[in-house]
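> Have a look; sequence and predicted model below, questions after that.
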Amino acid sequence: MAERRVLFVTGAGRGIGAAIARLAAARGHDLCLTYRSETAPAEATAEACRAAGATVLLERADMAEEAEVARVFAALDARFGRLDALVNNAGTAGTVGTLLDTPLATWEAVFRLNVLGLVACTREAVRRMSTKRGGRGGAIVNVSSRASALGGAGEWIHYAASKGATDTITIGLSREVAAEGIRVNAVSPGLIETELHARAGLPDRVARLAPGVPLGRPGTAEEVAEAVLWLLSDAARYITGAILPVSGGR
């Protein structure tokens, strides 16, 4: 029987993160999953992954806090003893507003999780996967957003800017660690049917913007998960530094 790879997915309690976890379990990964606040959907995700044959470590943690990141990685080490892949999915859009109306506190909260949290997780993952540090290599996929290119005007420039930083980190890190056996890529979802929109205060956003998608509909979390799992797989072994739109052409 082939050895199961160990995948760490942040923000896996619901939405895209949960879809990634479920698909990864079905395709032979063991999992470390984090969530921040809602226990019931996170536990449901973990149970679905276990039913698919995965060993699952589920940790409640705020991935914007460096000490919490270190704690989860210590738990991962104790349970699995290694790491093969990381998906940086945990994130927040903050509140909706123009740049003039959005307080710096919102910018700080969004960047703390979407950028600094991502960096903290990535550093720990690279330390474990790098062949120069005794690791076996691996793959990282960052969940970005088409907002990084579209700008988020009138809604969430702060969120778009944080995803622009995600794209830059993806490209830069891919070049830093390529010789250490680690591939780094990103997916850039467009208009996807998740709770993100309602949580940001725009419950009608998907229906309102869907007619402007060239493929004529919003995407699903499962379609984003398919792209993520492909980038993690050996089928994408010659791809690094890529930012893959999953956006229906938008």
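Structure received. Just so it is clear, the structure is predicted and the values come from calculations on it, not from any experiment.
> rest of the way, CA atoms for contacts and neighbours
Noted.
> ok, residue 149 touching residue 164?
Yes - at 7.4 Å, residue 149 counts as touching residue 164 under the criterion of CA atoms under 8 Å.
> Between these two, tell me which one has more neighbours.
The neighbour comparison of residue 149 against residue 164 (other CA atoms under 10 Å) goes to residue 164, with 20 against 13.
> Which of the residues in stretch 47-67 are classified as buried?
47-50, 52, 54-64 (16 or more other CA atoms under 10 Å).
> So of the residues you listed, which two are at opposite extremes in space?
Farthest pair in those (CA to CA) is 52 and 64. Separation: 29.7 Å.
> Tell me where this structure has helices.
Secondary structure of the chain (DSSP state H): helices at 15-26, 39-51, 66-80, 104-111, 118-129, 147-150, 157-177, 196-199, 205-209, 221-232.
> Tabulate the ones you listed in TSV, adding columns for distance to residue 250.
Below are the helices of the chain laid out as TSV (distance: least, CA to CA, whole Å):
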stretch	distance to residue 250
helix 15-26	18
helix 39-51	29
helix 66-80	34
helix 104-111	24
helix 118-129	25
helix 147-150	9
helix 157-177	15
helix 196-199	17
helix 205-209	10
helix 221-232	14
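> okay, the ones you listed, which one's buried deepest?
helix 15-26 (a mean of 24; mean count of other CA atoms under 10 Å).
> And that one, what does it pack against?
strand 5-9, strand 29-35, helix 39-51, helix 221-232 (3 or more CA pairs under 8 Å, 6 or more residues apart in numbering; DSSP states H and E).
> Pasting the second one now:
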Amino acid sequence: MNDRVMIVTGGSRGIGAATAVLGAAVGYAVVVNYASNRDAADGVVATIEAAGRRAIAVAADVGFEADIAELFEAADRFGTLTALVNNAGIVDQVMPLAEMSAARIERMLRVNVTGSLLCAREAVRRMSTKRGGRGGGIVNVSSVAAKLGGAGQYVDYAASKGAIDTFTVGLAREVIDEGIRVCAVRPGIIDTDIHASGGQPDRVAEMGPGLPMRRAGTAEEVARAILWLLSPEASYSTGAILDVSGARSILP
């Protein structure tokens, strides 16, 4: 039985769910992390198990260190961690910075930045060949907002993803001699329900025709990029940030 374990944070929906299913298909035992939607996470697990693969759903809010510890302890019981996909993240209501509260900004950075750093910390402790691990890969999910800035909408979210880009490069250099590769994907407008959670349920339909490829991307298209970065085919790639944006990220 394959004991290579992949943790996908925010794995119950969208890009996370697609990554979990594809990860299982290529041989990982998958830990499907979720914050609150147990039914959705169980649905992802059921899809994986129906294909003859292994998966478990684990509740944990990556905005809290104690929850992260419990998530990784559950993964330890499931097998040997060799892949982490730092996918969990939040957006908030569209507004300019002048109207944002300190509480909103703190929550955005706690979940999107601190949570990703702490999850990566726990992964490094387990994967590092200098600590007795087997090596592995970490892929952080950033956003083209890191390049475009989110002006007038969510500069706090864009700033959090800019931090993820910098963190990806720094950690890649830090653990390059420990058998761990660290990369990131930068999705553009992707057809998932994260837009609704930010108060823009129609964003994909409204923006799609005006995008360079005249459509939004799909969660599976991003997931395939993530799985490639984790695969042996990307063995010479670390510190790499792969745009999956249909050219949106190169617009002026």
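Everything's here; your move. None of these values were measured; they are calculated from a predicted model.
> and of the helices and strands packed on helix 15-26 of the first structure, who's closest to residue 72 of the first structure?
Smallest distance to residue 72 of the first structure across those (CA to CA): 8.2 Å, for strand 29-35.
> Mean distance between the closest one and the second structure after superposition?
Strand 29-35 of the first structure, aligned to the second structure and superposed, deviates on average by 0.8 Å (mean CA distance after the TM-score superposition for the first structure).
> How about residues contacting that strand?
Contacting residues not belonging to strand 29-35 of the first structure are listed as 4-13, 21, 24-25, 42, 46, 54-62, 76, 90 [CA atoms under 8 Å, 6 or more residues apart in numbering].
> now the angle between helix 39-51 and that strand, please.
If you take axes from the mean of the first three to the mean of the last three CA atoms, to 10 degrees, strand 29-35 of the first structure sits at 180 degrees to helix 39-51.
> The aligned partner of residue 98 of the first structure in the second structure and residue 151 of the second structure, how far apart?
Taking TM-score structural alignment, the alignment pairs residue 98 of the first structure with residue 96 from the second structure. Distance, residue 96 of the second structure to residue 151 of the second structure, using CA to CA, to the nearest Å: 7 Å.
> Kindly report the same for residue 70 of the second structure.
Using CA to CA, residue 70 of the second structure is found at 37 Å from residue 151 of the second structure.
> swap in residue 168 of the second structure?
According to CA to CA, residue 168 of the second structure and residue 151 of the second structure sit 23 Å apart.
> Check residue 210 of the second structure too.
In this view, residue 210 of the second structure and residue 151 of the second structure are 18 Å apart by CA to CA.
> Between those two, which is the more surrounded one?
Neighbour comparison, residue 210 of the second structure and residue 151: the larger count goes to residue 151, with 14 against 11 (by other CA under 10 Å).
> Just give me the match in the first structure for the more buried one.
If you follow residue 151 of the second structure across to the first structure using TM-score structural alignment, you land on residue 153.
> How much space separates that match from residue 97 of the first structure?
Distance from residue 153 of the first structure to residue 97 of the first structure, by CA to CA: 9 Å.
> How about the contacts made by residue 63 of the first structure?
Counting by CA under 8 Å, 6+ apart, residue 63 of the first structure makes contact with 10, 36, 69, 90, 113, 117-118, 121.
> Output those residues as JSON lines; include the columns distance to residue 240 of the first structure.
Putting the contacts of residue 63 of the first structure into JSON lines (distance: CA to CA, whole Å) gives the following:
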{"residue": "10", "distance to residue 240 of the first structure": "20"}
{"residue": "36", "distance to residue 240 of the first structure": "29"}
{"residue": "69", "distance to residue 240 of the first structure": "25"}
{"residue": "90", "distance to residue 240 of the first structure": "21"}
{"residue": "113", "distance to residue 240 of the first structure": "24"}
{"residue": "117", "distance to residue 240 of the first structure": "21"}
{"residue": "118", "distance to residue 240 of the first structure": "18"}
{"residue": "121", "distance to residue 240 of the first structure": "19"}
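> From the residues you listed, pick the one nearest residue 219 of the first structure.
residue 90 (18.9 Å).
> Tell me who's in contact with residue 79 of the second structure.
With CA under 8 Å, 6+ apart, residue 79 of the second structure has these contacts: 3-5, 29.
> Ignore what I typed, I meant residue 182 of the second structure.
Residue 182 of the second structure makes contact with 137-140, 168-169, 171-172, 238-240, according to CA under 8 Å, 6+ apart.
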